[in-house]
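Trainee: got a predicted structure plus its sequence, pasted below:
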Amino acid sequence: MTSLTNARLVLPDRVEAGDLHLDGAEIAAAPVPGAAAVDLGGRYVVPGFVDMHVHGGAGASYQSGVADDARRAAAFHLSRGTTTTVASLVTGTPEELRAAVACLAPLAAEGVVAGVHLEGPYLARARCGAHDPDLLRAPDPAEFAALADLAGGHLRMITIAPELPGALDLVRAAAARGVLAAVGHTEATAATVRAAFDAGARAATHLFNAMRPLHHREGGPVAAALADPRVTVELIGDGMHVAADVAALVFAAAGADRVALVTDAMAAAGLGDGDYRLGVMDVAVRGGRATLAGGTSMAGSTITLADAFRRAVRAGVPLPDAARAASLTPARALGLDGRIGTLEPGKRADLVVLEEDLTVARVMRGGRWTGPPGLPDLPPAPGQDALDLRTGQDVGDN
């Protein structure tokens, strides 16, 4: 039981000075008797970040089928403020995808990740990006159903190129199972994309990237997604995939209630330049930019969602809007906004404490403090017992 005092609370529509009360793993409406107070010294508090598209980090990939790899990647992003992670998988063989889903499903049940995102294999060859074109295939209802069954209710999202044969039927099948269908890696026209949205697709995977570009005579996926109020558009916030002025234009066109900042981060996130793997593809990271080895196609990013959030604010997006795009909007797209995404009473106590420059000071998930490592403890409120902000326990407790 804790009260975070002297904070600047970032709410969906404003920043408000005040206190935030916690009762165990949940946010409380009022102070809990006997709660310890932590004076945040005027720091910002935002809801925990929600990354609906991330492939790995800290040298580990969700694709490997190794539970310890998934735990390491999720722990890294958690320490940087991402309290909810959907583990994204690139295109693989049927056997590789089954192994990865079988590995991730129990971790989702445990809460390490919030579910699985299949970014493929039903993608357009002409827009394959960092996916192996030889492994792409037409939508297969039986394969999809088997993977969804294997996920045990934890398949959260699937990206589909809607122009492929059978794609609209697969969109309908995904929607019927409560799986978020997204259009992406597509050469589709605006009319075909609109048909996918009418069939039940409700998201666009990394808008602009790996899709037919916006053109004044054929708006393609970009125009169709921005114009449809039902659709959430992902935006990779690394400043490389989408220019800052274009990102600001997307916020202006769609609003923060429909823009979801994502990282599309791969194993190199948190590490330096070097050579890595994304699925079966070799990736070279130079100057923080990840590209397919020997080519120029970008292969995910190396950022955290906290980086994307800061970059959005620096591009002129108001702080509450950037926070919504990094928390509430993706939570709503995933159907998780009843428990996470805002600092409302009754929701899980997932939050990030930010310094004045918006760097991460502390992270809380489910009422427990965590990283990032190596930062000094925040000062306790005068006259209150100090808390160990790495564990959430009173100093000296046994």
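Mentor: Arrived safely.
Trainee: contacts and neighbour counts: CA atoms only from here.
Mentor: Fine.
Trainee: let me see the ranges of the helices in the stretch 1-150 of the chain.
Mentor: 67-79, 94-110, 141-151 (DSSP state H, counting those that start in this stretch).
Trainee: most packed of those helices?
Mentor: The highest mean neighbour count among the helices of the stretch 1-150 of the chain, using mean count of other Cα atoms under 10 Å, belongs to helix 67-79: a mean of 22.
Trainee: and that helix, what does it pack onto?
Mentor: Packing partners of helix 67-79 (3 or more Cα pairs under 8 Å, 6 or more residues apart in numbering; DSSP states H and E): strand 56-57, strand 60-61, strand 82-89, helix 94-110.
Trainee: next one: the third one to chain centre, how far?
Mentor: To tie it back to what came earlier, the one meant is strand 82-89. 6 Å (Cα atoms, centre = their mean, to the nearest Å).
Trainee: check it against this one:
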Amino acid sequence: MSLQQQLHGQVLTPDGWVHGQIRFDQTSGRIDAIASETGDARDTAGSEYYILPGFVDLHVHGAGGKDTMEAGDAVQVIAREHARHGTTSLLATTMTAPMADIEVALRAIQPVIAQRPSGTARVLGVHLEGPYINPGKLGAQPDFAGLGSLQQVQHLHAIAPIRLITVAPEMPGHLDLVRELAATGMQVQIGHTLGTYEEGVAALENGAKGFTHLYNAMSRLDHRAPGMVGAALAHAQFSEIIPDLLHVHPGAIRAAMRAIPHLYCVTDSTAASGMPDGQYMLGRQVVHKCLGGVRLEDGTLAGSTLTMDQALRNLVSIGLSLEEASKRVSTYAADYLGLTERGRLSAGAFADLVVLDRQLNLIAVYVEGEKIDLANA
């Protein structure tokens, strides 16, 4: 039985804004049509609202007091908390850890990927952030970095689908690994790296497509030694960035947007997201939430408490149009994974959408046509 839903407002489509209605089928979870309204059909109340594509977050460690590495029901709790903030699809992101811990985490993630629990964001797969990183640039990752192999990654992929993997290409054998992984269709990106500009360019030439949390945990840009940041700014088409205005200065965000055509936003969120100040876990590390940030004991930034609705507002606050900001929190991330039916509002696409008021506060969220309970999800 088909259950039709109809919303009115300013609808952001791939061709621009449409004042009108968006109709979708709650049974199929797909958009049926977007139609403009004029004259007597104009819905004046609806004109107070913006209807945007649901947010797509490719770097999510936790929320609601839960961390992806905990296993159990952690990922379901995380996906429910992020849905309350407009994220309609995400990648569950692991931490560098002993291989046995990663396997346990992936086994717990797999059922949530296979069948989306009601009230949650769609978990598209796994972002394996390590352990194939440089031990000299761990950031907030535990000290379990190691060298990777295609066989080992394929073993993990058989447990739960890995859609994205972070690799430090300067480590022994890792340039070959980048090439081998890219040949399988896996999206490889550069991160937690001390690599040079030249090593970054070589990784891109061998199949890497993006960068993990640009600027953070990578060799910096200097005019005589451009580093990995320089490689990204000079050559990348895609890259993550964390727009909490704490990890990266607004000026550096804007510079990256001018250089990287499809720069997209991630939260790099932790268990502390949506929770009060206090002590939480990030993989095997204890982290502390205070004054809007999350840090290790030594003060190192350790992920964030950012949600994607706040990311959108932050982008607008630094001067982006709402249309441009929407692409950075939805469309470009979907494009990066080749998801043509998410991150945009058009007939036939999934009914993943958010409704916001004029102050960009969330009014409603729909995941594949299902309305999310924002208060008690």
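Mentor: Received it, and whenever you're ready, just let me know what you need. Remember, predicted model here, so these are calculated numbers, not experimental data.
Trainee: TM-score them against each other, please.
Mentor: Once superposed, the chains reach a TM-score of 0.92 (TM-score structural alignment, normalised by the length of the second structure), with 360 aligned residues with a Cα RMSD of 1.7 Å.
Trainee: could the helices and strands packed on helix 67-79 of the first structure be laid out in a markdown table, adding distance to L358 of the first structure?
Mentor: As requested, those are exported to a markdown table (distance: least, Cα to Cα, whole Å):
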| stretch | distance to L358 of the first structure |
| --- | --- |
| strand 56-57 | 21 |
| strand 60-61 | 26 |
| strand 82-89 | 14 |
| helix 94-110 | 29 |
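Trainee: coming back round to it: got JSON lines for the helices of the stretch 1-150 of the first structure, with distance to T205 of the first structure too?
Mentor: Shown next, in JSON lines, are these (distance: least, Cα to Cα, whole Å):
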{"stretch": "helix 67-79", "distance to T205 of the first structure": "20"}
{"stretch": "helix 94-110", "distance to T205 of the first structure": "19"}
{"stretch": "helix 141-151", "distance to T205 of the first structure": "18"}
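Trainee: which of those sits closest to A199 of the first structure?
Mentor: Among the helices of the stretch 1-150 of the first structure, the nearest to A199 of the first structure by Cα to Cα is helix 141-151 (15.2 Å).
Trainee: quick one: the nearest residue to G72 of the second structure once chain neighbours are set aside from D57 of the second structure, how far?
Mentor: In this structure, G72 of the second structure finds its nearest non-sequential neighbour in A108, 6.0 Å apart by Cα to Cα, 6 or more residues apart in numbering. Distance, A108 of the second structure to D57 of the second structure, using Cα to Cα, to the nearest Å: 20 Å.
Trainee: returning to what we had before: nearest to A196 of the first structure, of the helices and strands packed on helix 67-79 of the first structure?
Mentor: strand 82-89 (21.2 Å).
Trainee: against the second structure, where does that closest one fall?
Mentor: Strand 82-89 of the first structure corresponds to residues 87-94 of the second structure when matched by TM-score structural alignment.
Trainee: identify the residue of the first structure aligned to the residue nearest to G72 of the second structure.
Mentor: In the first structure, A108 of the second structure lines up with C103, judged by TM-score structural alignment.
Trainee: my read: that match touches A67, true?
Mentor: Yes: counting by Cα atoms under 8 Å, C103 of the first structure touches A67, with 6.0 Å between them.
Trainee: show me the contacts for the most centrally placed residue in the first structure.
Mentor: Per Cα atoms, centre = their mean, the C-alpha nearest to the average position across the first structure is that of D51, at 1.0 Å. With contact taken as Cα atoms under 8 Å, 6 or more residues apart in numbering, D51 of the first structure is in contact with T82, T84, T85, V86, L261, V262, T263, L305, A326, S327, P330.
Trainee: next, format those residues as TSV and append neighbour count and distance to R156 of the first structure.
Mentor: Putting the contacts of D51 of the first structure into TSV (neighbours: other Cα atoms under 10 Å; distance: Cα to Cα, whole Å) gives the following:
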residue	neighbour count	distance to R156 of the first structure
T82	27	17
T84	27	12
T85	26	11
V86	25	8
L261	33	17
V262	30	15
T263	28	17
L305	27	19
A326	30	17
S327	31	16
P330	30	12
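Trainee: need these in JSON lines (columns: distance to G367 of the first structure).
Mentor: Conversion of these to JSON lines gives the following (distance: Cα to Cα, whole Å):
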{"residue": "T82", "distance to G367 of the first structure": "14"}
{"residue": "T84", "distance to G367 of the first structure": "14"}
{"residue": "T85", "distance to G367 of the first structure": "17"}
{"residue": "V86", "distance to G367 of the first structure": "20"}
{"residue": "L261", "distance to G367 of the first structure": "24"}
{"residue": "V262", "distance to G367 of the first structure": "24"}
{"residue": "T263", "distance to G367 of the first structure": "25"}
{"residue": "L305", "distance to G367 of the first structure": "20"}
{"residue": "A326", "distance to G367 of the first structure": "20"}
{"residue": "S327", "distance to G367 of the first structure": "17"}
{"residue": "P330", "distance to G367 of the first structure": "21"}
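Trainee: who's in contact with the counterpart of M186 of the second structure in the first structure?
Mentor: Using TM-score structural alignment as the criterion, M186 of the second structure maps onto V179 of the first structure. If you count contacts by Cα under 8 Å, 6+ apart, V179 of the first structure has them with L155, R156, M157, I158.
Trainee: mind checking which of the residues you listed land in strands?
Mentor: Among those, the members found in strands (DSSP state E) are L155, R156, M157, I158.
Trainee: for the second one, grab the count of nearby residues.
Mentor: What it means is R156 of the first structure. Residues lying near R156 of the first structure (other Cα atoms under 10 Å) number 25.
Trainee: for the third one, same thing?
Mentor: Using other Cα under 10 Å, M157 of the first structure has 26 neighbouring residues.
Trainee: that one against G120, yeah?
Mentor: No: M157 of the first structure is not in contact with G120 according to Cα under 8 Å; the separation is 10.4 Å.
Trainee: ok so, going back, separation between the residue nearest to G72 of the second structure and H82 of the second structure?
Mentor: Distance from A108 of the second structure to H82 of the second structure, by Cα to Cα: 18 Å.
Trainee: D275 of the first structure pairs with which position in the second structure?
Mentor: Using TM-score structural alignment, D275 of the first structure pairs with Q279 in the second structure.
Trainee: distance check, its match against A271 of the second structure.
Mentor: 10 Å.
Trainee: higher neighbour count, the two?
Mentor: Between Q279 of the second structure and A271, counting by other Cα under 10 Å, A271 is the more crowded of the two (28 against 16).
Trainee: tell me the contacts of the more buried one?
Mentor: Counted by Cα under 8 Å, 6+ apart, A271 of the second structure has contacts H61, G62, A63, G64, G65, K66, D67, Y280, M281, L282.
Trainee: same check on A140 of the second structure?
Mentor: By Cα under 8 Å, 6+ apart, the contact list for A140 of the second structure reads Q285, L296, T300, L301, A302, G303.
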